[in-house]
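Undergrad: Fold the following and give me the result.
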Amino acid sequence: MIDQNAVHGAPSVERAQPPAASRRGEGASLVRGHIATIAGFVASGLAPEPEAAAPWRFRVPGGPYGAATLTGLYSPAFPSPPAGSRDLVILVHGMGGDERSAYLRPATAALRAQGLSVLRLGQRGSSRDPEDLHHAGLWEDIAAVLSGDPTVARHDRAFVVGFSMGGHVALHLAATGHPRLAAVVSICSPLYLDRAVSHMDRRESLVYRRHVLSGLKRMYREVARRRPMPVPPPVVDRSETLREWDRLTVVRRFGFRDPAAYYEAQGAGRILRSLVTPALLLYSRQDPMVPPATLAGVEAREGLSWPGRVVWMDGGGHIALPRRLDLGLGPAVPRAPYAQIAAWLRRHEAAGRAS
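TA: Predicted coordinates:
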């Protein structure tokens, strides 16, 4: 499945399977995606918390959005980093989540088993004592962590793996060329926010939308207890769509004209040509929350700069990886998804640590 252009640096878009050939096939594919997504959510919820997870805190000193305290969980490589390996993966949760989101637990365990240390980073607003909100393009906080956090500084290389909207933020970071960032992986992330929100606001996405909104509303209520907010929490609690949530919260807090202007300004699709750091974008054709229809355009090679690589997975659902993944890294790398991801990450060296 490997594209030789990807090995030598050219942009790559790969298909693990052809589009469904019939309406019946499309329906079956959608059902499989729902099942995989829900099963993944349940399995992640049953997964034990990785041992040796230590609380982590970092104070963002300022920047365009002001100071804020970020929280997270740090887990060193298990049982210990291999000789000569001091690599760190920063995991970034999706919309409405936090550093304790269930899907981060199996990811942490799998990456630690590959000899990588893991920092589960909570975005601005997701901590237990939040001071502010974040938005879909707010990469500056992660950049501050890469530049100033002592835990990150102890590691030779730093990578970022983002899930759903966390992957969207990671792609923004990959366009900045941060010298401490070696590579990013974006898992099931939206690219064109207006399309993604329209899809999630459909009646058919009600269950997923309510799950996401419950986390967002909880975050807003906690922030409102600590600082004045432009819209009272009871009003925000009545919002039933993501577009309405954005209109009442993100737009007002960050000064966008309206949701459409926010989506246009912050959508990662517009920065695909500007990627500087190597970026792997993983998508499932069965994803019920970020389906291929919302990503139309990403398959155009001319829309992706050379460090970018898109891989369509056969199976899985939304942030539910299939049992097997082949990134074309050779027979020595196990086909387990995080073994493949870890091996892909380790092929890259940060600009600030290049030999």
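Undergrad: make it CA atoms for all contacts and neighbour counts henceforth
TA: Fine.
Undergrad: so residue 126 touches residue 220, yeah?
TA: No. Counting by CA atoms under 8 Å, residue 220 is not a contact partner of residue 126; they are 9.3 Å apart.
Undergrad: Now the common contact residues for those two.
TA: By CA atoms under 8 Å, 6 or more residues apart in numbering, residue 126 and residue 220 have these common neighbours: residue 133.
Undergrad: what about the two, which has more around it?
TA: More neighbours surround residue 126 than the other of residue 126 and residue 220, with 30 against 23 (other CA atoms under 10 Å).
Undergrad: nearest spatial neighbour of the more buried one, skipping sequence neighbours?
TA: residue 98 (5.2 Å; CA to CA, 6 or more residues apart in numbering).
Undergrad: and if you look at residue 176?
TA: In space, residue 176 is closest to residue 276, 6.7 Å off (CA to CA, 6+ apart).
Undergrad: Give me the three-state assignment for that neighbour.
TA: Classification of residue 276 using DSSP: H, G, I helix; E, B strand; the rest coil returns coil.
Undergrad: measure it to residue 184 for me?
TA: 11 Å (CA to CA, to the nearest Å).
Undergrad: now swap in residue 38 and tell me
TA: Counting by CA to CA, the gap from residue 38 to residue 184 is 26 Å.
Undergrad: To check against the first, give me the structure of this:
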Amino acid sequence: MNYEAPAWLCGGHAQTIWPALFARSTFGPAPRYRRERWDAPDGDFVDVDFLQGGEAGPPRPLLVLFHGLEGSSRSHYALGFADVARERGWDFAVPHFRGCSGEINRAPRAYHSGDHEEIAWLLVRLVQRQRAPDGTRAPLWAVGVSLGGNALLRWAGEWGAAAAASVDAVAAICAPLDLAAGGQAIGRGFNRQVYTRMFLRTMVPKALAKLAQYPGLFDRAALLAARDLHGFDDVFTAPLHGFRDADDYWRRASAKPLLPQVRVPALALNARNDPFVPAASLPRPGQVGRHVTLWQPDHGGHVGFAQGAWPGHVRGLPDTVAQWLVAQSAHG
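TA: Reported below is the predicted structural model:
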């Protein structure tokens, strides 16, 4: 596997921002989705978007995508993977983390980078859809992007060999596998002024809406005083999901320490010039088990990997990941 950035797109920031805003996500028409609302085990709900189209009949291979922080089925990378699935004749699903589907969720919680319990029940339910009357199931591959990638690999590490009952292979794209390193990086300099502000612009209103649902859930003044993700996670994300504080959350939710426990084929793809994920924090071959493949190209930015002539496209990444996932099933 190899990736070279176009000559006209230089540097990690450009390779992050341009693909998300301007590069082409699909080669075909914009994907259309059909939404299902699933009741969660805790009485909340999760909205799952399924790619429309496909012929009725036996279950087809299913590609599941877990989106990144404040992402959705409309994120540029989700559209790219949807296009690849449609081209290959696969089904495609994007489960939205709580509060990311356009409607506030019911429970006094949101979502977080180590939410492997959420991944678990969603995959179990998706597997049930894949089973034919004779008990066999069509292939199921799971991809996680950024936050979703860390949560997915966290799940794979927690479940070990049992994960094979749900997936044939998994891939994590630009996941901050060391959350403390990623959190510190995004809280400094240009990152703080651009990316942190972008995330807080949607995260803070969602948190305040949650406070209106559950008065007294957290300190409103402390939340409004937060100027980076550490401050936000300290007030909101960590205590709502059972962590002592942001540092405890970042330590316990990181997938990197669990990579030796992964027992299904897993791809961990990280560009070494990712502004969110310092290259020094990336796992080395001796820090993962034999089931984990590390791909760490020098360029690509954060979930960028644009290709082609200006203005470029982002279809190369999902195509490459899809080929890798299929190859793992063939080897199995």
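Undergrad: The counterpart of residue 315 of the first structure in the second structure and residue 279 of the second structure, how far apart?
TA: Matched to the second structure by TM-score structural alignment, residue 315 of the first structure sits across from residue 299. Separation of residue 299 of the second structure from residue 279 of the second structure (CA to CA): 11 Å.
Undergrad: So which of the two has more stuff around it?
TA: Per other CA under 10 Å, whichever of residue 299 of the second structure and residue 279 has more neighbours is residue 299, with 23 against 17.
Undergrad: residue ranges of the strands in the stretch 151-300 of the first structure, please?
TA: 157-163, 181-187, 279-284 (DSSP state E, counting those that start in this stretch).
Undergrad: Past the shortest one, which element shows up next along the chain?
TA: Downstream of strand 279-284 of the first structure, the first helix or strand assigned by DSSP states H and E is strand 308-313.
Undergrad: about what we covered before: counting neighbours, go ahead and name the busier of residue 276 and residue 184 of the first structure.
TA: With neighbours defined as other CA under 10 Å, residue 276 of the first structure and residue 184 compare such that residue 184 has more, 29 against 19.
Undergrad: What's that one aligned with over in the second structure?
TA: Under TM-score structural alignment, residue 184 of the first structure pairs with residue 170 in the second structure.
Undergrad: Verify the stated contact: its match with residue 269.
TA: No. Using CA under 8 Å, residue 170 of the second structure makes no contact with residue 269, being 11.1 Å away.
Undergrad: corresponding residue for residue 198 of the second structure in the first structure?
TA: So, by TM-score structural alignment, residue 198 of the second structure is matched to residue 211.
Undergrad: Oops, could you answer that again for residue 44 of the second structure instead?
TA: Checking TM-score structural alignment: residue 44 of the second structure goes with residue 68.
Undergrad: how close does that match get to residue 130 of the first structure?
TA: 8 Å.
Undergrad: which one of those two has more residues nearby?
TA: residue 130 (23 against 20).
Undergrad: Leaving out sequence neighbours, find the closest residue to that one.
TA: residue 223 is the one closest to residue 130 of the first structure (CA to CA, 6+ apart), at 5.3 Å.
Undergrad: Show the contacting residues for that neighbour.
TA: Per CA under 8 Å, 6+ apart, neighbours of residue 223 of the first structure: 125, 129-133, 229.
Undergrad: same question, residue 30 of the first structure
TA: Neighbours of residue 30 of the first structure in contact, by CA under 8 Å, 6+ apart: 286-288.
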